[in-house]
Each structure stands twice: as structure tokens, then as C-alpha cells.
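The following block contains a protein sequence and its predicted model.
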Amino acid sequence: METKKFNNITVKDLVRKIFEHKHLFIVDARKTDDFDDWKVEGKNVEILNVPYAEVKESGIGGYLEKLPDNEDIYVICAKGGSSQKVAQMIVDAGYSKVFSVEGGMNAWSEHLEPIKIGELTSGGSMFQFVRIGKGCLSYLIESNGEAAIIDTNRMLAPYEAFISDRKLAVTHVLDTHLHADHISGGRKIAQKYGATYFLPPKDAEEVTFEFEQINDGDEYEIGGIKIRAFYSPGHTIGSTSFIVDDKYLLTGDILFIDSVGRPDLAGKAEDWVGDLRDTLYKRYKELTDELLVLPAHYMSIKEMNDDGSISAKLGVLYDKNQGLNIKDEGEFRKKVTENLPPQPNSYEQIRETNMGKLSPEEEKQREMETGPNRCAVS
């Protein structure tokens, strides 16, 4: 009699199910500490931690009553090995619809899903690349055959496939600031396509490579579309937002949907908190409420729109975002400098890599980025 075997599923297919709001039952086979720190999230995701090290010794029996009888079961681990063993245990216990997630949480962390945000006035569109496993958001603006990329992740293949499919000429690559939670792919993708790489100079005093400066009020034209730099310090001293086509406000790590940026990742919280408040409570206030805010990160799945995108009108955020509604300056300072979440994993090494001081191998880069993003105050 042939032994029944589990099936495999790619992270891309799993992400699509989450974006389509399918109910998913996930078994996470990693150690409990790793599971508690970071896990698959989704509006309709139910997840159970079943550590492989434990069931390898004592068997899966103690967890079977917690598994659904007539529902697909998706098993994930760190890299895709232990999940196969746990998935087979579940199949051997009599469950037939069991899937192992290929590549595990490593693949989950690195997947980028492009989502169309909206049209541009001179033709073309704004696209948001959602890195669901890390909460990173990057952007590709395409118009009349030209493209700009903002806050590029280090995984370049998804952008390259998108660019190839649409036969785009990349002319500008920009970072809103020197990132501390993920390694920027901006310089590499600019080199690949012969584009110009831009970085705010106040964040780049220790950068070891050549770049073009982003200064307040600078304008860039992409296929007839205007991108305007809007200096917005506070998360870093150089943080710069971009107003695209007078419709979209790319806020970097200054303003999120449910929170605001933290000012402490370069060890200068007390120096930068005043800049942060000035940006949020004065500079952004000068802008129209109708701008659609597109941040560089999100903190939880509850910030996600029905199509999987992350966005909200600026006026809506001034009504609903707690970080924009702290009237007392002392209370605001306390909120954004005390009791903050842990700093991102390897953030100092990531900053040095983004400065060009370090050149870690691919596996080391993956290890440095492991875990959730922690760029928001809460």
C-alpha cells in the first residue's frame, strides 16, 4: 500500500490566499521563542506552534486534537526542512490535506508582492511592493515607459521581473533615508539599469560610495510625472518624503498607518524627537488632506486594505492615528523615546551595510534581516 505524502506550497501561493482572505490553518514547527518573536500573520490566519524538536521526541499525538478535521493544514518552519517532517507526521496520523511551505520563514521574509495603488495623471501607475513577512513596503512608479523605484529591498528579482514584463527604463532609484531594519537594494538595482541612485545627504555622512543628493524641494520627472522631495526629519536626520503626481505621499519611516516613526535607531532619540514632532505636527499639516499616505513599513496585518495594500488618506490619519493626536509636547516626547519596542535585529550591521562599510554574504544578509520590522513607536 502506497504511503500518503504531504503536498508542497510556495510562499507566493500562500500570500495570495491571505490577500484573498481565505481562512488558513498554519502549523509553525519552529522553537517557541522564535515563534513568539515573529510569525505568519493574516486577517483569517489561525496558527498553532508545534515545535519539531518536541514532536520528534514525543510524537504528534498531543497536538492532534487541536488540528481541524476537514481543512487544509499548512506547515512552516525556518527553512523548509522540519516542516516536511511535521507535515508527514500529520499525514501519517490520518490527515490528507497537508502542505509544507517551501523555503519556510526565510522565503516568507523575502517574498515581494506587487500591488497596483492607482493611476497617474500622465499615464502609468503607482505600484506598492508588499514584503508581507517583514512589513517592508517599496514603490515602483512607471509612466510612459520610464520608472523610478523608492526604498528598494535587497531581493531584486521581483523588481527585475516586473521591469522586464513592462519593458521599462529605470531612470531614478531613491531611498527615503538610510535604513536600519533592512538592507537596501537601491544602489545595486541602479547600477544594473544605469539609473541614478539618490540618498539624503544628512543620512550619508559616513557613506563610502557615490550617490546623488536628495534636497528639500528637488523635483524628478518620470515619463511626465513629477516627484517632489519633501524634507521630513525625525526618524533619521535626513528622512525625506516624496510627493508623487500631487496624489501620493511616500512617508518613509516617519508616518505609518497606525503609528509614527521611532527616532532612536541611530542613538539620537533626544536630538531627533523635536524634528519628528515638527514634521508630523507642522510640515505635514501644510499638505492637503487628500494625499494618499504610502509608508515604507507597516506593523500588523490590521493595517492592510482589502486588496493587500497599505495606505490611507493623510486627513484620515490626522483623525485616527494616535501618534498625530498627542497635544502635549512632553507627553509626545515620552511616547516616542520611552518603552519602545526592541530595536531591529542587527540594526547596526544593517546601517553599516547600507553605508557601504560592510559587504556580508547573501546568507549573512538573510540572517541579519530575520524577524519583524521595528521602525515604529509601537
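Now that the structure is in, tell me what you want to look at.

For the rest of this, base every contact and every neighbour count on C-alpha atoms.
Will do.

so what's the residue nearest to V316 when sequence neighbours are not counted up against?
The shortest distance from V316 to any non-neighbouring residue, by Cα to Cα, 6 or more residues apart in numbering, is to D289 (7.6 Å). Counting by Cα atoms under 8 Å, 6 or more residues apart in numbering, D289 touches 313-316.

then this one, side by side with the first:
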Amino acid sequence: MAIKKLTAKQITKKLMNKENLFILDVRNETDFTDWKIEGENIQHLNVPYFNLIDGVEAIMDKLPKDEQVLVVCAKEGSSVMVAEMINAEGVDAAYLQGGMKSWSEHLEPIKVGDLKDGGEMYQFVRIGKGCLSYMVVSNGEAAVIDSTRMTNVYTDFARDLGVKVTHVFDTHLHADHISGGRIIAEETGAQYWLPPKDADEVTYEYNALEDGNNVTIGHTTINIHPLYTPGHTIGSTSFVIDDTYLLTGDILFIDSIGRPDLAGLAEDWVGDLRETLYKRYKELSDDLIVLPAHFMIMDELNDDGSVGAKLGSLFVQNHGLNIEDEEEFKKMVTENLPPQPNAYQEIRETNMGKISPDEEKQREMEIGPNRCAVR
């Protein structure tokens, strides 16, 4: 009898529905501690595969007898073998198809809301990596913002909606994941936009995304107003869309704020970060719905799986927006930086067009959690 397999999409639905899930993770302890499948009702048991090669008898008393055990490994192979052994002991077991690599790459599209003139806003939740990207749709046209390297997800989604991608944006030069923006633009004939202050070293042509550049999607019904909001990078740019949504890139998250050090300039950029958060954003409407480029923890997901909250609420609830003393803010930011993202310098160089790693190398570069926020 074939061993059951669950896809990343199926597990995503379980997490968003807050279903119980018992995971036996057979990667080594370091990899498990660094990055794992997380959720409200998940239980974990981490036992490295090499401890189970001779059998699973020693761990059977640690596994639930009345619910399915999901076995997870890096690429799939080890989890299939362990799941087979557990099944042979009479316990229902399944494995994660494609392993943690598939978990890292899954994108879940969620409709965030309708726009005033008949358009729609979609958020793509990269559940295993914490990345968030967007598609604005209006009158047969679409714009993609902060896309991942899984470009077919966006182009297929646009095709299924019957719309043409005409503009692609990156809010900044990303350092934690590889952007698919240029590829989508090349495949669809769309215009690609990037903040020029982040583009000093890029090797390709782009449209300069600057204050005052209003880009229209559809028949003049949606205007995307970029706001120069440095801090995470020197060129970081936010968008106000339809006077309703504030896309903050990696400057402001729901539960934290962006880190200013991924170009090695934390001391130089922390002042820009404070000015963006405490002055530029303060001038905006409290009713704007903040849609960031990342989330840090599963608690940031709303009931429908989307990530977003009103700006006014964040000024009350987000600790990073409530530090009155400027020196205390700078100290909080610079002394609470998590480890740099895996391969972040190679990722930046890829996004600059300086290097062109193959697909497998790109996967390896991105493995692990996102680390764009101040802790």
C-alpha cells in the first residue's frame, strides 16, 4: 500500500484552519532549530534520520496513536522511508511531498479585498519563508509587487484571471529572497520598476521608481503612489494603492519593524528608518491597511490567512512604533538584529544581475527563515 503524502498546499490549509498536526522532523537538530513548520496547533518531535535507519521502535511511544504523523525531511527521500517504517508499526503516517524545499517555495494566493472601481487586490503568502507579494488587478491589467522567483505562480494566476501583467515592482533590492520581477517583466512585456537609490550596482535596465511617479493600472482607476521611505535599504519605497492599502515592503511589519543592516550600514540607516516610521508614516491616514513584504510569526496571519492591519492599530500595538526617545530607538534597533539571512550577499548580487546561479543553487541560497525584522 502506497504511503500517503501531503503537499505544501494541503499543510498550509491545515495551518490556516488551525487544525492539529503532529510532525516528526527527521532533519538534523541544527536545521530543525533554525527553521521548521510552525503553527498554532502543531506538535513537533525532532529525531535525526540517522538515528532511525535501524528502525523506529525506540520512538513509537512518543508518537500519537490516534492521529496522523507527518514525517518531514529536507528533500523527501528520508521521510518516505521513515513513514513506511512507522506505518509498518501500525501508526498512520504520511510524508511532506518535496520536503522542506517544497515548503519553502509554496505560495498561497489570498484575495485581500476589492478596489473602488472594480479592481481586486491579491496577496501571495509564502508560508514557509514568510515572504508576501502582491497583485493589483484592474480593467484587464495587473501589477505584481515584490514577487518571488516562483514566477509561474503569478503568470498562471494572471492568465486564469484573464488579465495582462503590465507593470512589475520591487519595493527595494531584496536581500533575503531572489526576486522574480525582471523575469516576469521579460516574459510578459511588462515594465519593471526599481528604486534608483537601490540600483547603483544593477546590471540591467529598469524604470526609476521615485516620488511623484504615479503608475496607472487599468483604465486610470488605480493609481499607485510611491512614497520614498528609506531605512531597510536606502531606496526602500512604499506604495499607497487605491487610497486604501499601504504596501510597506520591509520597512514596517505587523509585529515588528525592518532591519537597517543588510548592506552593512545599520548605524547610517537607522536614522532614516526612524524618520520613515515616525514621521513619513505618521502623515498618512490611520485607516490605511498595512500590507508588508514579510511576516515573522504565524500569529500575524488573520483568520483568512492574509497578513495586514490598519496603520493606526500598528501605531498603538507595534512596539517598534512606540519608542519616543530617539537614542533608545537606535539602541533597540542596532542591538536586536537577528543573524543575517542565509547567503544574503549572494542573493543581493543575484538581484543586481551580477551573478546567475542555477535553479538548484537558488533554492539552497533561500533555504531557512526570513530574517528581515528587528527582534
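Perfect, thanks for sending it. It should be emphasised that the depicted structure is a prediction, and the values quoted were computed from it without experimental measurement.

With both chains overlaid, what TM-score comes out?
Remark: TM-score between the superposed chains equals 0.98 [TM-score structural alignment, normalised by the length of the second structure]; 373 aligned residues with a Cα RMSD of 0.9 Å.

follow-up on the earlier one: any idea how far the counterpart of the residue nearest to V316 of the first structure in the second structure lies from D114 of the second structure?
Residue pairing (TM-score structural alignment): D289 of the first structure is matched to D286 of the second structure. As judged by Cα to Cα, to the nearest Å, D286 of the second structure and D114 of the second structure stand 19 Å apart.

Ok, M352 of the second structure next?
From M352 of the second structure to D114 of the second structure the distance is 34 Å (Cα to Cα).

Likewise for N302 of the second structure?
Taking Cα to Cα, one finds N302 of the second structure at 17 Å from D114 of the second structure.

Looking at these two, which is more packed in?
D114 (15 against 12; other Cα atoms under 10 Å).

these two touch, right, the more buried one and E120?
Yes: shown here, D114 of the second structure and E120 form a contact pair, counting by Cα atoms under 8 Å, at 4.4 Å.

Do a quick rundown of the helices in the second structure.
Assigned by DSSP state H, the helices in the second structure fall at 8-16, 29-34, 77-88, 99-105, 151-161, 181-188, 266-275, 311-317, 326-334, 344-352, 359-366.

As TSV, the ones you listed with mean neighbour count would be great.
Output for the helices of the second structure, formatted as TSV (neighbours: other Cα atoms under 10 Å):
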stretch	mean neighbour count
helix 8-16	18
helix 29-34	12
helix 77-88	20
helix 99-105	22
helix 151-161	15
helix 181-188	19
helix 266-275	19
helix 311-317	17
helix 326-334	15
helix 344-352	21
helix 359-366	15
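
Nearest to S256 of the second structure, out of the ones you listed?
When the helices of the second structure are compared by Cα to Cα, helix 311-317 sits nearest S256 of the second structure, at 9.4 Å.

by contact count, what packs against the closest one?
For helix 311-317 of the second structure, not one helix or strand is in contact under the criterion 3 or more Cα pairs under 8 Å, 6 or more residues apart in numbering; DSSP states H and E.

burial measure for D54 of the second structure, as a count.
Considering only other Cα under 10 Å, D54 of the second structure is surrounded by 9 other residues.

residue contacts, the residue mapped onto K247 of the first structure from the second structure?
Applying TM-score structural alignment, one finds that K247 of the first structure aligns to T244 in the second structure. Residues in contact with T244 of the second structure (Cα under 8 Å, 6+ apart) are 287-289.

do D28 of the first structure as well
With Cα under 8 Å, 6+ apart, D28 of the first structure has these contacts: 35, 39, 47-51, 75-77, 83.
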